[in-house]
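Undergrad: whatever this is, show me its structure:
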Amino acid sequence: MDRRSFLLGTSGILVSQILIGCNNQNQNQLKIQLLKGSIPGQVVNQFRKTLESGTKLNFVPINQINIAFKQLQTWQQPKEPGWERFIPFRQNQKTAPSDLVTLGDYWLKAAIEQKLIQPLETEEIKQWSALNQKWQQLVKRNNQGNIDPNGQVWAAPYRWGNTVIVYNREKLREFDWQPTDWSDLWREELRSRISLLNHPREVIGLVLKKLGKSYNTENIAKIANLETELQTLNQQVKFYDSTTYLEPLIIGDTWLAVGWSSDVIPLLSRYPKLGAVIPQSGTAIWADLWVKPAGVKKNDLQSRWINFCWQPDIAKQIIKFTETNSPIPTNIADADISKPLQRLLLNNQNLFNKSEFLLPLSPDTNKQYETLFKQMKNAA
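TA: The predicted structure follows:
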């Protein structure tokens, strides 16, 4: 997904490797490849203190989720023939697979289909049974990567966010209103003043939500008024982009944008003129997950790390320092979250229930979304 190809902020974990004890090959060890900024350094240090002497930890931060996915693919490629090992200066030497890897939920189907990851052992994850059913349903998949209530558990979510509306308060002040829902994107004063994500599921999904439908609607050709609504919305849009959509908003070239909370939230404290809101009719949810690469041997440190991230006090720290939400109930206080972020980070159960993950669709349905989105953008 494009969101996960965007470089995230530099806050969070700052250390690439933490080694404990000597470099003994027989010692217990855990290697984690994680998205930079998705776990606070304080949390890593606290986890280290829970481990036995001689345990080796190796945390490898990456800037983009697509890098993690490509690494998963590389680990599953056939081993080189013996003679190729002696070719000097080879550029694609494999590294040993990590025990756990950060992956976005949108990539989960492909990772399962391509046999890049293996299921988790939920009997070793203490908080699993207490996890909200919505989260359990997200990671229960069949071998094709599709949602299956009887499927195996393929991932453990540790933080999440939303697709949000972000707007320039100063530009909208003269109209005496602030956006609260998707329907506000059709206001006349926003004509040619909006930037939308260059993503068919996100854009068509928000229109479906406005019409009272699901982001994961299968046969969109049967939705009355969908094409008309899309054509009208297109007249409001100045451009479509999934990486540089916030810069024009900051300089006033656009007045409103639709974007991912992981991109938007870090800017709110730097630019007080910007406001953000979760649409009241519900929105799309994204999640960062722990997955276990295929072929990696069972290690009790894997489940210990997941259990540690799911402790309420640790989940609070992940919320506070990475400015995201946690799948674990934490009862975090208002005072722990800065006021501009309270509406975005304090879990509103009603809004959460109205919101949806972008779940896998059939190839034919995906083609419908892509074709309709292309027609929308090409409309005069």
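Undergrad: could you use CA atoms for every contact and neighbour count after this?
TA: Fine.
Undergrad: report the longest strand in the protein, please.
TA: strand 156-168 (DSSP state E).
Undergrad: list the buried residues of the helix or strand just after it.
TA: Of the helices and strands lying after strand 156-168 in sequence (DSSP states H and E), the nearest is helix 169-172. Neighbour counts over helix 169-172 (16 or more other Cα atoms under 10 Å) mark 169, 172 as buried.
Undergrad: need the contact partners of helix 169-172.
TA: 178, 252, 255, 273, 274, 275 (Cα atoms under 8 Å, 6 or more residues apart in numbering).
Undergrad: just the residues contacting the helix or strand following it, thanks.
TA: Counting by DSSP H and E, the next helix or strand C-terminal to helix 169-172 is strand 194-196. With Cα under 8 Å, 6+ apart as the test, strand 194-196 has contacts from 185, 203, 236-242, 245, 254-259.
Undergrad: now, those residues that are in strands?
TA: Taking DSSP E, the ones among the contacts of strand 194-196 that sit in strands are 237, 238, 239, 240, 256, 257, 258, 259.
Undergrad: for comparison, sequence B:
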Amino acid sequence: MQADSRPPSSSMSRRRLLQLSALAGLGLVGGCGRGSAVQLVYGRGELPAAWAKRLPDPWRAQPVDGPEAVLKARSAALMQLGDGWLEATALPQWQPFAATESVAASELWEGLAPEAQAPSRLFRPEPAPALAYPWAFGTWLLVLRNRRELVARQGEGWSLLLDPSLREQLLLPSSPRVVIDLALRQLGLPPGDPASLADPRLGDQLGRLRRQAAAFDDRDGLNLLLSGRVEAAVLPSQRVLPLLRSDTRLSALLPESGSALWWNLLLRPTQTRELPPLRWLLQAREAPLISRLLAAGWVPPLRRELLASALSSWPPAVAALLYPPQPLLARCTSLPPLAPEQRRQLQSLWDRSAP
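TA: This next block holds a predicted model:
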């Protein structure tokens, strides 16, 4: 057979080069492109851009539309979830954080505040290992728009939600569990005590609170408040605090009885062999990044002394909302996943209190 006499091509055509460049940009070819990226999957708006863009190669931050989509991301090496979604997951779905590079994973936990220890174990008792890294936390705040007379009565605490002038001018959280927590605090009942749910006053109090609400929507609640469609809202601190310096119409209160805590977590799925980028995780505690996170309302749950310098640049009243004083923080409680019987009990209470 006669050999092919055509000379080997020494270069690609311009069209082929353009095709490969386009594919590389989409991550569809191998090598150093995004096709070989290690993904941190997060809900859109739930991870600060200033931090995400510092992820080291080969990590990439991949936003998706909401927690449901995060949980469906089978290729993720890290997942971001709020603590309210822990009930939708199973413990075998996660594996512990591990050491990588020259940084020991223990450095992550050494700086955490005591309140962060239980969420890191997904609320299992000690000595269970840490399955989640709680990188941000906060409270629920009562936010008022142009209601200085109610601000002057802040000593009344969460009972302000029942003021007659707020009837159908109040927006409450979409989570029934958080609303029940508010009703417990109005009555002075310990939110974490199972006996509190059996108090005969709770059903009536919860019904009164629900009748005040124009809507139950904390996701779009800030927009409704800013547009003047409601005059008060109970919102997670992260969404409110960035506006307090610039919008003089708004006042935010954390009553002395405290509130539920919200947690933002990073979890490591069992199917991944990738080790978490621990140096990147630790950057969230360091200047100048820590100041940018605080300005966006994201507060790392670190020991108080580690945040003192960054908080000192804020007005004292706002700094106390970012990181409440210890006596007040001690009255704030996390909401661990519910056992089936607890879930049925809360559902029954919610159904009975319907307006």
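Undergrad: the second structure: matching residues for the longest strand of the first structure?
TA: Matched against the second structure by TM-score structural alignment, strand 156-168 of the first structure falls on residues 133-145.
Undergrad: on that earlier part again, strand 256-260 and the longest strand of the first structure, what's the angle between them?
TA: Calculated by axes from the mean of the first three to the mean of the last three Cα atoms, to 10 degrees, strand 156-168 of the first structure forms an angle of 170 degrees with strand 256-260.
Undergrad: output the contacting helices and strands for strand 156-168 of the first structure.
TA: Here strand 156-168 of the first structure touches helix 247-251, strand 256-260, helix 261-268, strand 274-277, strand 284-293, helix 312-322, going by 3 or more Cα pairs under 8 Å, 6 or more residues apart in numbering; DSSP states H and E.
Undergrad: ok, now which ones touch the spatially closest residue to residue 154 of the first structure that is not a sequence neighbour?
TA: Sequence neighbours aside, residue 119 is the residue nearest to residue 154 of the first structure in space, at 4.3 Å (criterion: Cα to Cα, 6 or more residues apart in numbering). Residue 119 of the first structure makes contacts with 152, 153, 154, 155, 292, as judged by Cα under 8 Å, 6+ apart.
Undergrad: count of neighbours near the fourth one?
TA: Summarising burial for residue 155 of the first structure: neighbours were counted as other Cα atoms under 10 Å, giving 30.
Undergrad: residue 171 of the first structure versus the closest residue to it other than its chain neighbours, what's the distance?
TA: Nearest non-adjacent residue to residue 155 of the first structure, counting by Cα to Cα, 6+ apart: residue 291, 4.9 Å away. Separation of residue 291 of the first structure from residue 171 of the first structure (Cα to Cα, to the nearest Å): 43 Å.
Undergrad: residue 345 of the first structure -> the second structure?
TA: Using TM-score structural alignment, residue 345 of the first structure lines up with residue 322 in the second structure.
Undergrad: next up, the contacts around the spatially closest residue to its match that is not a sequence neighbour.
TA: Leaving aside its chain neighbours, residue 322 of the second structure sits nearest to residue 299 (6.7 Å; criterion: Cα to Cα, 6+ apart). Shown in contact with residue 299 of the second structure (Cα under 8 Å, 6+ apart): 135, 136, 137, 138, 293, 322, 323.
Undergrad: for the nearest residue to the second one once chain neighbours are set aside, which residues are in contact?
TA: When you say that, I think you mean residue 136 of the second structure. Spatial nearest neighbour of residue 136 of the second structure, excluding adjacent residues (Cα to Cα, 6+ apart): residue 300 at 4.4 Å. Residues near residue 300 of the second structure by Cα under 8 Å, 6+ apart: 134, 135, 136, 137, 284, 285.
Undergrad: wait, doesn't the first one sit right on residue 118?
TA: Going back to what we said before, that points to residue 134 of the second structure. No: using Cα atoms under 8 Å, residue 134 of the second structure is not in contact with residue 118; the gap is 9.7 Å.
Undergrad: in the first structure, what residues pair with stretch 176-187 of the second structure?
TA: Under the criterion TM-score structural alignment, stretch 176-187 of the second structure matches residues 200-211.
Undergrad: which residues does that stretch contact?
TA: 182-183, 196-197, 214-216, 226, 229-230, 281-284, 358, 369-370, 373.
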